[in-house]
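Chemist: Below are the sequence and a predicted model for it; my questions follow.
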Amino acid sequence: MQLWKQREITGLFLTSSMFKDPDYITERQLTVLRMLREAGYTGYIHLRLMPGVSKGYIREAVELADRLGINLETPTADSFSILCPNKGDYRQAVLKRLEWVVNEVKRARNRRLENKYGFGRSGVDTQMIVGALGDNDWQHLETTVRLYEDLGLRRVFYSAFKPIENTPLEDRHPCPSYRERRLYQCSFLVRDYGFKLKDFVDLVDDEGFLPNVDPKILFVKRNPDLFPVDLNEASYYDILKIPRVGPVTARKIIAARNRREIRCFSDLENVVGPCLAHTIAPYIHLKEKRLTYFLKIT
């Protein structure tokens, strides 16, 4: 509380190890959150709930916390039972509880409008460990897409596996950090750029792994028939598939073309700036071809 009052922090993250049954642990977590809220704390709270927690505790947790989540840990049930043997059944203790959290957050929508904090206003998230038990990137992508599309999670976190001494997995090799980075990039492409699972089919190798390459650049190389993109005709999501173009830039392009056709390179520079215009030039088509170009992607 003192740090928050001194404005040295704006929020907190509360989690716990699985040292007892999930309801006991969650009750202790909620006791802490109640004390904070009753003491006048209105800052951000991110609560990591325990697998297998009862629905009643989830309902109260949603009232107190701004963001909530339960760690999925692995993309498959088989690997979960090996990595987390004391956390219950994958589908019932984790996936079902995540669904409960999502539903409670939806029900709290009107109460969020009446309160300045809590009630799950920042959504639901989860985390998976990457590379602990031979899991490949395709498994993570499949699970990530389901979490976003079916459950409406706000974010999926990844953590590259690192072996710890005196644990059952201490002899396993650490996961390359680039896998975590590339999965994050793909996750954002799904969440914010409209990518579907089918868009990643040609990006993974025969064993289901992503190369250490920007997935958007790789998408262009694997789908040359989709490029160059006509900025005056393309949909919002087709424009988002252009490397280095994000939602803000895509909206700028659409707003500009609605006012006046983007005919030449100088028009594009006026919309997105000279630096970005040159960066995306290899991937776009404009009517006045002499002022633009398309480089073959190899």
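Modeler: Ah, there it is. Numbers count the residues shown, from 1 in each chain.

Chemist: For the rest of this, base every contact and every neighbour count on C-alpha atoms.
Modeler: Noted.

Chemist: do you know how far Gln139 is from Lys116?
Modeler: Gln139 is 38 Å from Lys116, where distance means CA to CA, to the nearest Å.

Chemist: Just give the nearest non-adjacent residue to Cys186, would you?
Modeler: Pro215 (6.7 Å; CA to CA, 6 or more residues apart in numbering).

Chemist: Quick check: Val156 is in a strand.
Modeler: Yes: according to DSSP: H, G, I helix; E, B strand; the rest coil, Val156 belongs to a strand.

Chemist: any idea how far Val201 is from the residue nearest to Cys186?
Modeler: Separation of Pro215 from Val201 (CA to CA): 12 Å.

Chemist: the more surrounded of the two?
Modeler: A count of neighbours by other CA atoms under 10 Å puts Pro215 above the other of Pro215 and Val201, at 20 against 14.

Chemist: Against that first model, consider the following:
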Amino acid sequence: MPGTPKYLLEQIADHANKFGVNAETTSALNYSEICPNFDYNNDVLTRLQWTHDLIKKKRSETRYTGQIIGANDTQFVVGAVSEPDRDIIRTVHGFMNKYALRRPYFMSFDPVPDTPLENSTPSPKWREHRLYQASFLLKDYGCKASDFDDIFNEDGFLTNDDPKMRLACVHSDYFPVDVNCAGREELLLVPGIGPISANRIMQTRPITSEQELMRMGVVMSRARPFIELNGNRQTNISSFIESAL
């Protein structure tokens, strides 16, 4: 809803369970190519601030039941203009910090006939998928935008690989992680361990077998090279990285 008047947003806040203000891209210059009739700073960023303020206001009201207003969402059209994944990830992280963005959505660009961008190259679907994975790492795993700098290619794009696995392989010196001693942040660095399984590990320790980890939801085929269990490494990490990268 870029450009929506503030009074309408206030009325919507009484009935909606989330707001969606589509940023589409990462800058005013790029936005002018996609949506020439709107202003990025005023119609998008200002609206994101308004919706963020409305969410905070509703949550703070004692009469508020908790059933309405819970999230700020946005969408990016991936590949419509030339911005690299580095810019998208930095923008997403900035929105999370400034506007409490709950979730970004990504849509791979596919040119439409008789539009200004009809001759542009379509964006591969895998790029959309990798950006979703990166956004989950920002939201749920404690990653920062700068953490991805080590896995972008020279043009600032992600490769078609799982970004969490790439980060683990690039930072192999962080591993192995002892599942019986590691803190939650350390556990979340391990491929195959997510927020739920990390919590289960910490609640259940000590853990003595891979079977226990599997019952907690750990994907052992991914986690095995990066963990230590009962003082033993489960797989040689160097050999795994050589085959994975």
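Modeler: Nice, I can see it. Quantities reported herein were computed from a predicted structural model and do not represent experimental measurements.

Chemist: hang on, isn't the residue nearest to Cys186 of structure 1 packed against Phe188?
Modeler: No: with contact defined as CA atoms under 8 Å, Pro215 of structure 1 does not reach Phe188; the gap is 10.7 Å.

Chemist: residues touching Phe175 of structure 2, list them.
Modeler: Contact partners of Phe175 of structure 2, counting by CA atoms under 8 Å, 6 or more residues apart in numbering, are Phe226, Ile227.

Chemist: what do we get in structure 1 for it?
Modeler: The alignment partner of Phe175 of structure 2 in structure 1, by TM-score structural alignment, is Phe227.

Chemist: now do Ile193 of structure 2
Modeler: Looks like Ile193 of structure 2 aligns to Val245 there (TM-score structural alignment).

Chemist: so which strand or helix has that match?
Modeler: Applying DSSP states H and E as the criterion places Val245 of structure 1 outside every helix and strand.

Chemist: Isn't it up against Ile239?
Modeler: Yes: here Val245 of structure 1 reaches Ile239: they are 7.3 Å apart, a contact under CA under 8 Å.

Chemist: of those two, who's got more company?
Modeler: Between Val245 of structure 1 and Ile239, counted using other CA under 10 Å, the more crowded position is Ile239 (25 against 19).

Chemist: That one: what secondary structure?
Modeler: State at Ile239 of structure 1, reduced to three classes by three-state DSSP: helix.

Chemist: Count the neighbours of the nearest residue to it once chain neighbours are set aside for me.
Modeler: Once flanking residues are discounted, Ile239 of structure 1 sits nearest to Ala250: 6.1 Å by CA to CA, 6+ apart. Using other CA under 10 Å, Ala250 of structure 1 has 21 neighbouring residues.

Chemist: got it, and Asp140 of structure 2?
Modeler: Here the number of neighbours of Asp140 of structure 2 (other CA under 10 Å) works out to 11.

Chemist: Mind telling me what it corresponds to in structure 1?
Modeler: If you follow Asp140 of structure 2 across to structure 1 using TM-score structural alignment, you land on Asp192.

Chemist: which non-adjacent residue is nearest that match?
Modeler: Residue nearest to Asp192 of structure 1 in three dimensions, not counting chain neighbours: Pro247, with 7.4 Å by CA to CA, 6+ apart.

Chemist: how much space between that neighbour and Tyr184 of structure 1?
Modeler: Using CA to CA, one gets 17 Å for the distance from Pro247 of structure 1 to Tyr184 of structure 1.

Chemist: Who has more neighbours out of those two?
Modeler: Set Pro247 of structure 1 next to Tyr184 and count neighbours by other CA under 10 Å: Tyr184 wins out with 18 against 14.

Chemist: thinking the more buried one is in contact with Phe157, fair?
Modeler: Yes: counting by CA under 8 Å, Tyr184 of structure 1 does reach Phe157; the two are 7.4 Å apart.

Chemist: Please say which position in structure 2 Leu286 of structure 1 maps to.
Modeler: That one, Leu286 of structure 1, aligns with Leu229 by TM-score structural alignment.
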